[in-house]
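Trainee: Sequence isn't available, so here's the structure alone:
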């Protein structure tokens, strides 16, 4: 099911689930103007197509003791496929890295790292990121505050 294959009903289902992923099928069907059986079929089809990738709770990072977000721009020594694959495989195993993007421009990757405090970031940097083979340079920026965070895509 390609993006252009989404009809208005699929978009309503996606929009409703992005706001509240814990809706019952009955509630979702009511919000989307369907009966429960067709709604469930459509939702399962969206899941099977990989459009709906999963469901998760949104956690307040400060309230769980992880108030610091650091954005680290990483430049690799080489941009060969095997170097990129090795970097990505390692980063994927580190729980502190909550987002990682392959970038264009001066830097190769942009990471969002979530930690308890500046000292925890320093340990992460010294014990993990700077020891990673192939890293040429790292630039870190500390977020002063979060203005907006959303997992909802502008599907409408």
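Mentor: Structure's in. What do you need? Just so you know, these numbers come straight off a predicted model, no measurement behind them.
Trainee: contacts and neighbour counts: CA atoms only from here.
Mentor: OK.
Trainee: and the spatially most central residue of the chain, helix, strand or coil?
Mentor: The residue lying closest to the centre of the chain (C-alpha atoms, centre = their mean) is residue 99, at 5.4 Å. For residue 99, the secondary structure call by DSSP: H, G, I helix; E, B strand; the rest coil comes out as strand.
Trainee: My guess is it contacts residue 112. True?
Mentor: Yes. With contacts counted by C-alpha atoms under 8 Å, residue 99 reaches residue 112, the gap being 5.0 Å.
Trainee: Do a quick rundown of the helices in this structure.
Mentor: 8-19, 25-32, 36-48, 81-92, 118-127 (DSSP state H).
Trainee: what about residue 64, how many neighbours?
Mentor: Look at residue 64: counted by other C-alpha atoms under 10 Å, it has 9 neighbours.
Trainee: brain fart, residue 58
Mentor: Burial of residue 58 is recorded as 8 neighbouring residues (other C-alpha under 10 Å).
Trainee: Take the helices of the chain and lay them out in a markdown table including distance to residue 72.
Mentor: Below are the helices of the chain laid out as a markdown table (distance: least, C-alpha to C-alpha, whole Å):
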| stretch | distance to residue 72 |
| --- | --- |
| helix 8-19 | 28 |
| helix 25-32 | 39 |
| helix 36-48 | 32 |
| helix 81-92 | 12 |
| helix 118-127 | 10 |
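Trainee: follow-up on the earlier one: which residues does the residue nearest to the centre of the chain contact?
Mentor: Counting by C-alpha atoms under 8 Å, 6 or more residues apart in numbering, residue 99 touches 111, 112, 113.
Trainee: Inside strands: which ones of these?
Mentor: 111, 112, 113 (DSSP state E).
Trainee: Next one for the comparison:
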């Protein structure tokens, strides 16, 4: 099964995913107990969920504790919305450590980026030294993130 294929989930798979979303630090034994499986079948199910790409292992950091004092959403409009230009833009922003998310969108702009920096001066540096050098960028529009009230990493339909 390739990572792009949809995976069929039963009630136990859904419970495993939900429990891990609530507490990713659960041990396999504790998770097995909560879903009513022994550790071996649970491990096989988890491996299938990871292999399918449904579950991706990631580390979520606390921005303030990491010295990130400012987060922003940056709306980017390119001069031309052709595949090659878009791919080049994605490749460029993928190399910027301050860009923590890059979404291709439909609407009034082409990309929505989430930026994490130390402070306003660091954001100004990124805009002037990073994005000003990307010739395909037509417009940039910033929205400063004040607080994150709800954050989920995904949900099952």
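Mentor: Received, thanks. Given the structure is predicted, the values throughout are model-derived calculations rather than measurements.
Trainee: Report the distance from stretch 113-126 of the second structure to the chain centre.
Mentor: Per C-alpha atoms, centre = their mean, to the nearest Å, the displacement of stretch 113-126 of the second structure from the mean C-alpha position of its chain is 18 Å.
Trainee: Can you check which part of the first structure that stretch sits on?
Mentor: Under TM-score structural alignment, stretch 113-126 of the second structure corresponds to residues 111-124 of the first structure.
Trainee: State the distance from the residue located most distally from the centre of the second structure to residue 44 of the second structure.
Mentor: Distance from the C-alpha centroid of the second structure peaks at residue 38, with 32.0 Å (C-alpha atoms, centre = their mean). For residue 38 of the second structure, the distance to residue 44 of the second structure equals 11 Å [C-alpha to C-alpha, to the nearest Å].
Trainee: swap in residue 9 of the second structure?
Mentor: Taking C-alpha to C-alpha, one finds residue 9 of the second structure at 14 Å from residue 44 of the second structure.
Trainee: got it, and residue 56 of the second structure?
Mentor: 16 Å.
Trainee: again, but for residue 102 of the second structure
Mentor: Taking C-alpha to C-alpha, one finds residue 102 of the second structure at 33 Å from residue 44 of the second structure.
Trainee: what's the answer for residue 132 of the second structure, then?
Mentor: The gap separating residue 132 of the second structure from residue 44 of the second structure is 49 Å, by C-alpha to C-alpha.
Trainee: out of the two, which sits in the more crowded spot?
Mentor: residue 132 (15 against 11).
Trainee: and the aligned partner of residue 80 of the second structure in the first structure, how many neighbours does it have?
Mentor: Aligning on TM-score structural alignment places residue 80 of the second structure opposite residue 78 in the first structure. Counted by other C-alpha under 10 Å, the residues lying close to residue 78 of the first structure total 13.
Trainee: Was I right to think residue 78 of the first structure contacts residue 133?
Mentor: No. Counting by C-alpha under 8 Å, residue 78 of the first structure does not reach residue 133; the two are 10.6 Å apart.
Trainee: Which neighbours do these two have in common?
Mentor: Residues touching both residue 78 of the first structure and residue 133 by C-alpha under 8 Å, 6+ apart: none at all.
Trainee: Show me the one of the helices of the first structure that comes nearest residue 149 of the first structure.
Mentor: Smallest distance to residue 149 of the first structure across these (C-alpha to C-alpha): 12.8 Å, for helix 8-19.
Trainee: Quick check: buried residues in that closest one?
Mentor: Going by neighbour count (16 or more other C-alpha atoms under 10 Å), the buried part of helix 8-19 of the first structure is 10, 11, 12, 13, 14, 15, 16, 17, 18.
Trainee: do the same with stretch 60-67 of the first structure
Mentor: Buried residues in stretch 60-67 of the first structure, counted by 16+ other C-alpha under 10 Å: residue 66.
Trainee: how about stretch 34-49 of the second structure, which residues of the first structure does it hit?
Mentor: So stretch 34-49 of the second structure sits over residues 31-46 in the first structure, by TM-score structural alignment.
Trainee: Identify each buried residue in the matching stretch, please.
Mentor: Quick answer for stretch 31-46 of the first structure (16+ other C-alpha under 10 Å): 32, 34, 36, 39, 40, 43, 46.
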